[in-house]
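S.K.: sequence plus the predicted model coming up.
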Amino acid sequence: MDERVFWLAWHYILAGQSQRFWEIINYFASPEEAWFAAEKDFLFLKGLHRRDVSNLLLRRQRTDLSEVASWLMDNRFSVLLFNDCRYPEQLKNIFDPPPALYMRGDARLLTGVSVALVGSRKATGYGLNVAEKLARELAEAEIKVISGMARGVDTAAHRGAISASGVTIAVLGCGIDVVYPRENEKLMYGIIDNGGAVVSEFPPGSPPEAWHFPVRNRVISGLSKAVVVVEAAERSGALITAHVALDQGREVMAVPGNITNKLSQGPNNLIKQGAVPVTSTSDILEGLGLGLIFAPDAGRGEQNLSLSVNEKKIFSLIEYEPVSLEILVQKSGLPPGEVMTGLMFLEIKGCVKQMPGKLYYRTG
């Protein structure tokens, strides 16, 4: 039988327990060898009594390998195993990466620059408006928005990205064929239909158990370059995500709030501890080293300004992520002097800005 089936079968048995999975896989020569090993061969597992090992192997005995194999062939979703070339590189580098991911959508969406927006399920109107606005403007800047599809801030973030026809990714605490909460069924299919993705480390059919959500938070932050907390009480899942993000070396940001509101205590405390305060989308982009998103009322550069043929050509090659002068010369096919002249006029017209090292990014 395909080695991938044994890998996925162990993941099925130990879904959400990635550290235990890696302990077993690293001990045996292969997942297949582990699958057929005797009970005495598992006594090396740390913190488990013999009865726990017996229960583990009972679950192994009850697992239908043919059903597991069918998931690899199911065209309704993709299965990304850890050693699959499509598995996101940034997630591989966290402390306890999921051995497998189930996904609806294009696996390529899990690469590149993404920002996670997280917060309270019981967000205020202010929190919901801020989350939706930030997500919409990030999507307009072609930044992918990641959240957990929960009620409140998560839902507002996904909706904001969709409203700008941007890409948003939902990381679930249940199977990708399970809608939770139920009222987000339309949102879930909206995410997929709009070119986004739904991801989970939990196998198809897995219910939304309470312990799944803290576990999935490390995936939200692991897939992101930065985590922005909008509203959160002092003890909340959003703060768990923020602290996990710090451990993973991700940028942590927070939206300041009313000091009399309990839901502002979480982000306000994060700011006191050194998180980047977010009062506009520009703060997020600048925190990522991408410069200003755009001047809200200035239009979109060439749409409202008269640009020469060369200026239009150069401007079309510049995105919100800085690009070097050398790359612009190479891609435009223009002489260096003409590129530099075009960049000078684009700066004067407010379309682009220059960073140290002759790097340029668009502002509109």
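M.R.: Arrived safely.

S.K.: okay, CA-based contacts and neighbour counts for the rest of this
M.R.: Fine.

S.K.: list the buried ones in the longest helix anywhere in the chain?
M.R.: Secondary structure of the chain per DSSP state H: the longest helix is helix 125-140. Judged by neighbour count (16 or more other C-alpha atoms under 10 Å), helix 125-140 contains these buried residues: 127-140.

S.K.: dump those to JSON lines, plus distance to Arg104.
M.R.: Shown next, in JSON lines, are the buried residues of helix 125-140 (distance: C-alpha to C-alpha, whole Å):
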{"residue": "Gly127", "distance to Arg104": "28"}
{"residue": "Leu128", "distance to Arg104": "26"}
{"residue": "Asn129", "distance to Arg104": "28"}
{"residue": "Val130", "distance to Arg104": "28"}
{"residue": "Ala131", "distance to Arg104": "24"}
{"residue": "Glu132", "distance to Arg104": "23"}
{"residue": "Lys133", "distance to Arg104": "26"}
{"residue": "Leu134", "distance to Arg104": "25"}
{"residue": "Ala135", "distance to Arg104": "21"}
{"residue": "Arg136", "distance to Arg104": "22"}
{"residue": "Glu137", "distance to Arg104": "24"}
{"residue": "Leu138", "distance to Arg104": "22"}
{"residue": "Ala139", "distance to Arg104": "20"}
{"residue": "Glu140", "distance to Arg104": "23"}
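
S.K.: pasting the second one now:
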Amino acid sequence: MDREELDAWLRLLETPGIGLEGARRLLAAFGSAQAVLGAAPAALSTVVGPVLARALGDVPEGLPALQDRTWHWLGEDPQRSILLLGDPDYPQALLQTADPPLLLYLEGERRLLGEKALAVVGSRTPTEQGRDNAESFARELGGAGLCIVSGLAQGIDAAAHLGALSAGAGTIAFVGTGLDQVYPPRNQALARQIAGSGLLVSEYALGTPPLAANFPRRNRLIAGVSLGCLVVEAALRSGSLITARLASEAGREVFAIPGSIHSALSRGCHALIRQGAKLVENAQDVLEELPLNRAPSETPASGTPADWPVTPGMSPEHGRLLDAMGFDPVGLDALQARGGWPTAQLNALLLELELAGLVAALPGQLFQRLQRG
């Protein structure tokens, strides 16, 4: 893309009132952004009406600065590019959705948009077990050849990206801001990792702040580019369920990990399962539903709870405590009732298991067993 074409696209998309639908109609009528801007007002009026035709004749406030900033941003790093709807490597999966973006800003490995992908989404404030599940599922599914797609949010999204990166697998983060910003700011380091070996994608111009309305729209891209959507933990009203609904409407597979009946973060997943999402307990449950052209023997199998190992050096008493905990959050009183440990011994065992990464301490003096291995 040369400077003249870039400037034309930005002017078309940033003209107030045009929007994606108006831009699509204009491009269908005139063939290119440059041709749209070169057309006579009378011709433009037949497509978008006289008011918007006049708007296209005016330079939007701040547009020249945006054009300069975008051109310089592209030139600063060869891994940065712009992908247009008509480009040969525009992902076919997005083309099949109801509202494909006309222009995408990319930073990282552009080829990943052509890989078979799975969306992994969930709560921004997950339990420790949920975070662990997201990372381990993403690690195993990435190792099986899937590109892991999520939204760079804190919580489940971040854990999914980290799991894919730890497996050396591809990961794509669709964001709700311009690519010159990172939201939330705490994910700056993760965003740099993804830009280095994965791919950051946005349909929003540079400088676009984290507006609330952008994130539900971003979710349609996460769902649209993927073969399926795995929801790890979600409340009944959450953006993750929006992504799952969009995936279902686009004909994609929807998967959900069940959780404790006492956890509000399990209710969204349980609702999806009641609506027909596949209940999954391990990565193999996901892989067997996706068209990966792979023999069953090539897909790694996940462990079952009975296979979860105790860290070397742990005693039989540690194993007995883990069995007594089950997999729901549990308090000290309940554990003492189940196992009869004195308070001092129980606290010592729990601390050792927490340091070994087998147990997480939760608010309210609760503890939860974590899956490892």
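M.R.: Perfect, I can see it now. Since we're looking at a predicted model, the values are computed, not measured.

S.K.: so what number do they get for TM-score?
M.R.: Put the two chains on top of each other and the TM-score (TM-score structural alignment, normalised by the length of the first structure) is 0.72; 294 aligned residues with a C-alpha RMSD of 2.9 Å.

S.K.: Provide the aligned range in the second structure for the longest helix of the first structure.
M.R.: Per TM-score structural alignment, the counterpart of helix 125-140 of the first structure in the second structure is residues 128-143.

S.K.: for stretch 231-239 of the first structure, same thing?
M.R.: By TM-score structural alignment, stretch 231-239 of the first structure lines up with residues 233-241 in the second structure.

S.K.: what are the buried residues along that stretch?
M.R.: Glu233, Ala234, Ala235, Leu236, Ser238, Gly239, Ser240, Leu241.

S.K.: what does stretch 111-130 of the second structure give?
M.R.: With the criterion 16+ other C-alpha under 10 Å, stretch 111-130 of the second structure contains buried residues 112-113, 115-124, 126-130.

S.K.: could you pull out the strands for the stretch 151-300 of the second structure?
M.R.: For the stretch 151-300 of the second structure, the strands defined by DSSP state E, counting those that start in this stretch occupy 171-174, 199-202, 228-231, 253-256, 278-279.

S.K.: how big is the offset of the last one relative to the first structure?
M.R.: Mean deviation of strand 278-279 of the second structure relative to the first structure after superposition (mean C-alpha distance after the TM-score superposition for the first structure): 1.1 Å.

S.K.: coming back round to it: biggest separation within the buried residues of stretch 233-241 of the second structure, which pair?
M.R.: Glu233 and Gly239 (11.3 Å; C-alpha to C-alpha).

S.K.: with mean neighbour count and distance to Val330 of the second structure as added columns, please give the strands of the stretch 151-300 of the second structure in TSV.
M.R.: Shown next, in TSV, are the strands of the stretch 151-300 of the second structure (neighbours: other C-alpha atoms under 10 Å; distance: least, C-alpha to C-alpha, whole Å):
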stretch	mean neighbour count	distance to Val330 of the second structure
strand 171-174	28	35
strand 199-202	26	39
strand 228-231	28	24
strand 253-256	26	23
strand 278-279	20	24
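
S.K.: to Ala301 of the second structure, which of the ones you listed lies closest?
M.R.: Closest to Ala301 of the second structure of those is strand 278-279 (C-alpha to C-alpha; 16.2 Å).

S.K.: okay if I get the strands of the stretch 151-300 of the second structure as CSV plus distance to Arg220 of the second structure?
M.R.: Below are these laid out as CSV (distance: least, C-alpha to C-alpha, whole Å):
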stretch, distance to Arg220 of the second structure
strand 171-174, 10
strand 199-202, 12
strand 228-231, 11
strand 253-256, 14
strand 278-279, 20
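
S.K.: which of the ones you listed sits closest to Asp7 of the second structure?
M.R.: Short answer: strand 199-202, nearest of the strands of the stretch 151-300 of the second structure by C-alpha to C-alpha, at 17.9 Å.

S.K.: just to revisit the earlier point, ok, the buried residues of stretch 233-241 of the second structure vs Ala213 of the second structure, which is closest?
M.R.: Closest to Ala213 of the second structure, out of all of these and judged by C-alpha to C-alpha, is Gly239, at 11.2 Å.

S.K.: contacts for the match of stretch 231-239 of the first structure?
M.R.: Stretch 233-241 of the second structure is contacted by residues 121-123, 126, 130, 156, 216, 219, 231, 257, 259, 264-269, 271 when judged by C-alpha atoms under 8 Å, 6 or more residues apart in numbering.

S.K.: one more time with 7 Å, if that's ok
M.R.: For stretch 233-241 of the second structure, contacts defined as C-alpha atoms under 7 Å, 6 or more residues apart in numbering pick out 121-123, 126, 130, 216, 231, 264-269.

S.K.: check stretch 207-223 of the second structure too.
M.R.: For stretch 207-223 of the second structure, contacts defined as C-alpha under 7 Å, 6+ apart pick out 119, 149-150, 174-178, 180, 183, 229, 239, 243, 246-247.

S.K.: got a winner among these for most neighbours?
M.R.: Neighbour counts for the contacts of stretch 207-223 of the second structure, by other C-alpha atoms under 10 Å, peak at Ala119, which reaches 33 neighbours.

S.K.: residues contacting the one in the first structure that sits across from that one in the alignment?
M.R.: Aligned against the first structure by TM-score structural alignment, Ala119 of the second structure finds its counterpart in Ala116. Residues in contact with Ala116 of the first structure, defined by C-alpha under 7 Å, 6+ apart, are Val145, Ile146, Ser147, Ile220, Ser221, Ser224, Ala226, Val227, Val228.

S.K.: how do the residues you listed look in the second structure, which are kept?
M.R.: Compared against the second structure with both residues aligned by TM-score structural alignment, their matches' C-alpha atoms under 7 Å, those retain Val145, Ile146, Ser147, Ile220, Ser221, Ser224, Ala226, Val227, Val228.

S.K.: and of those residues, the nearest to Tyr102 of the first structure?
M.R.: Ile220 (14.1 Å).

S.K.: that closest one matches what in the second structure?
M.R.: So, by TM-score structural alignment, Ile220 of the first structure is matched to Ile222.

S.K.: state the number of residues packed around that match.
M.R.: 29.

S.K.: repeat that for Asp58 of the second structure.
M.R.: 10.

S.K.: now do Asn282 of the second structure
M.R.: Count around Asn282 of the second structure with other C-alpha under 10 Å applied: 18.
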